[in-house]
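J.: Provided below are the primary sequence and the corresponding predicted coordinates.
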Amino acid sequence: MDISILAGYVGLIYSTLTITPKLYDGLKDILGPSFEITMNAFIAGIALLLFAFFYRPTKRKSIMAHLGALAVVSIFTLLLVYLTPSISEKEHLLEYAFLGYLALRVFRNAPSRDLAYLYVALTILIVGYLDEFIQKFLPNRAYELRDVVINILSGFLGLVLIMLGKEF
C-alpha cells in the first residue's frame, strides 16, 4: 500500500475536526432523544464488522491468539461502553484502530518486522497526539490529554487485533 493512502486518511481525520461537532449537533436535532442509542448501535455495528473483517479465526491459530483477540475485544468494549461518554470519542476508537491497520499495511515491507512495528507505533503516537494538539487551536474543540491516551490506545488495540488475526 502506498504511503499516500495513509497520508490521505490522516488528512481526513484532521480535516473533519471542525465538522464533526456540527454533524453530531445536526444528527441530534434529527434523531432527538434516540440519538445516543442510535449512534451507539451504529458504532457497535461498525466495530463488529471491522472485527469480523480483521480477525478470522482458523484452526491453525493457537489458543493464545484466540484469547488475545478476546482480550482486545473486551478492552474495546470496556472503552466503548464505560470510558468514552461522547459519541465522538467512540468514533475515535474505530478511527484510530483503522489507522493502525493502514500504517501496518504501509510499513509491512520495512527491512524487519520490528522496524515495521516501530514505524506503526510512531505513526499512531504522532497522529494521535497531533489530533488533540490541533484541537487546542480550534474554537469548537479542546485539547484533552485523556483523548490523546484514548487515540493512542485505540490505535494500538487495533494493531494488536490485526496482528493476532492475520498473517503479517
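T.: All right, it came through fine. The structure displayed is predicted, hence computed values, not measured ones. Residues are numbered from 1 along each chain as shown.
J.: contacts, neighbours, all on C-alpha from now
T.: Noted.
J.: so what secondary structure elements neighbour the lengthiest helix in the chain?
T.: Longest helix in the chain by number of residues (criterion: DSSP state H): helix 113-135. If contacts are counted by 3 or more Cα pairs under 8 Å, 6 or more residues apart in numbering; DSSP states H and E, helix 113-135 sits against helix 3-15, helix 87-107, helix 145-165.
J.: can you pull the buried residues of the first one?
T.: Using 16 or more other Cα atoms under 10 Å as the test for burial, helix 3-15 gives 6, 9-10, 13-14.
J.: Any chance you could list what contacts it?
T.: With contacts defined as Cα atoms under 8 Å, 6 or more residues apart in numbering, helix 3-15 is touched by 95, 99, 102-103, 106, 127, 131.
J.: so after the helix or strand hosting residue 21, what's the next helix or strand?
T.: Secondary structure assigned from DSSP states H and E places residue 21 in helix 20-31. Next along the chain after helix 20-31, taking DSSP H and E as the criterion, comes helix 35-54.
J.: Alongside the first one, take a look at this:
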Amino acid sequence: MIGWGWIAAYTLLLYATIPFARTWLNFLRNMLGASFSFWVNVSLALVGVILLAFFWISQTLNRKQWIALIAIGLAVCLFMSEMGIPEERIHLLEYAGLGYLLVWAFRSRYQNILLYHRALGLVLLIGIGDEVIQGALPNRIFDLRDILFNTLGGTAGIMVAASTFPSTEVLDRVEG
C-alpha cells in the first residue's frame, strides 16, 4: 500500500523542480534542436511501454482490465498528439503518476467511488498549488491551461488505477 509519505515526497518533487524546469527544458531544447519534441514523445512512449511491461509481467490483469488500460492509453496518446507544446505532455505524465498514487493511498481508507473523487480533488489542489508557485516566480507564469492539463493527467492516472486494481465497487458496477 502506498503511504502518504510517498504522496508528500512526490508532490514536493513536483514543486521543487518548478524553479529549474524551464532552464532544464531550454537547455534540452537548445541541445536537441528541432528533434526536442520527438525525444519528448519517445521518452513518454518508453514510460508507457515500461508500464505495459510491468502489468504484463505481473499478470494481474484480466481481459476487461487490459481493454480498459489500452483504451485509456490510446485516448491519452491521441490527446497528447494534439498538444503543440512538448512541456504540456510532460504535465500529463507527472500528474498521471500522482493520480495513480493517490488512488493507492485512498484505497486503504475508502472502498467506493468516494476514493476516486477524493483523489481527483487532491490532484486539482496540488495542480493549483503548482501554478500558484509558478505565478510567484519571476521566470514563470500562472496558467489556467496547465491546471487543466494537470487535472487531465491526474484523471488519466486515476482511470488507470481504477481499471487495473482488483475489483472495486466502480469496476463491479461497470461489469455487472
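T.: All right, it came through fine. Predicted, not measured: the structure shown is a model, and the values here were computed from it.
J.: TM value for the aligned chains?
T.: Once superposed, chain against chain, the TM-score is 0.85 (TM-score structural alignment, normalised by the length of structure 1); 165 aligned residues with a Cα RMSD of 2.2 Å.
J.: before we move on, the earlier item: turn the buried residues of helix 3-15 of structure 1 into a markdown table, including distance to residue 118 of structure 1.
T.: Shown next, in a markdown table, are the buried residues of helix 3-15 of structure 1 (distance: Cα to Cα, whole Å):
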| residue | distance to residue 118 of structure 1 |
| --- | --- |
| 6 | 16 |
| 9 | 19 |
| 10 | 18 |
| 13 | 22 |
| 14 | 23 |
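J.: and of these, the nearest to residue 66 of structure 1?
T.: residue 6 (28.5 Å; Cα to Cα).
J.: Just give me the match in structure 2 for that closest one.
T.: Under the alignment (TM-score structural alignment), residue 6 of structure 1 maps onto residue 7 of structure 2.
J.: before we move on, the earlier item: farthest pair in the contacts of helix 3-15 of structure 1?
T.: For the contacts of helix 3-15 of structure 1, and using Cα to Cα, no pair is farther apart than 106 and 131, which are 20.2 Å apart.
J.: Structure 2: which residue goes with residue 162 of structure 1?
T.: Matched by TM-score structural alignment, residue 162 of structure 1 corresponds to residue 161 in structure 2.
J.: can you pull the contacts of its match?
T.: 100, 103-104.
J.: Now for the alignment partner in structure 2 of residue 126 of structure 1, how many residues are close by?
T.: Under the alignment (TM-score structural alignment), residue 126 of structure 1 maps onto residue 125 of structure 2. Applying other Cα atoms under 10 Å, we find 14 residues neighbouring residue 125 of structure 2.
J.: Distance of residue 125 of structure 2 relative to residue 4 of structure 2?
T.: Counting by Cα to Cα, to the nearest Å, the gap from residue 125 of structure 2 to residue 4 of structure 2 is 16 Å.
J.: again, but for residue 109 of structure 2
T.: Distance from residue 109 of structure 2 to residue 4 of structure 2, by Cα to Cα: 12 Å.
J.: do the same with residue 59 of structure 2
T.: 27 Å.
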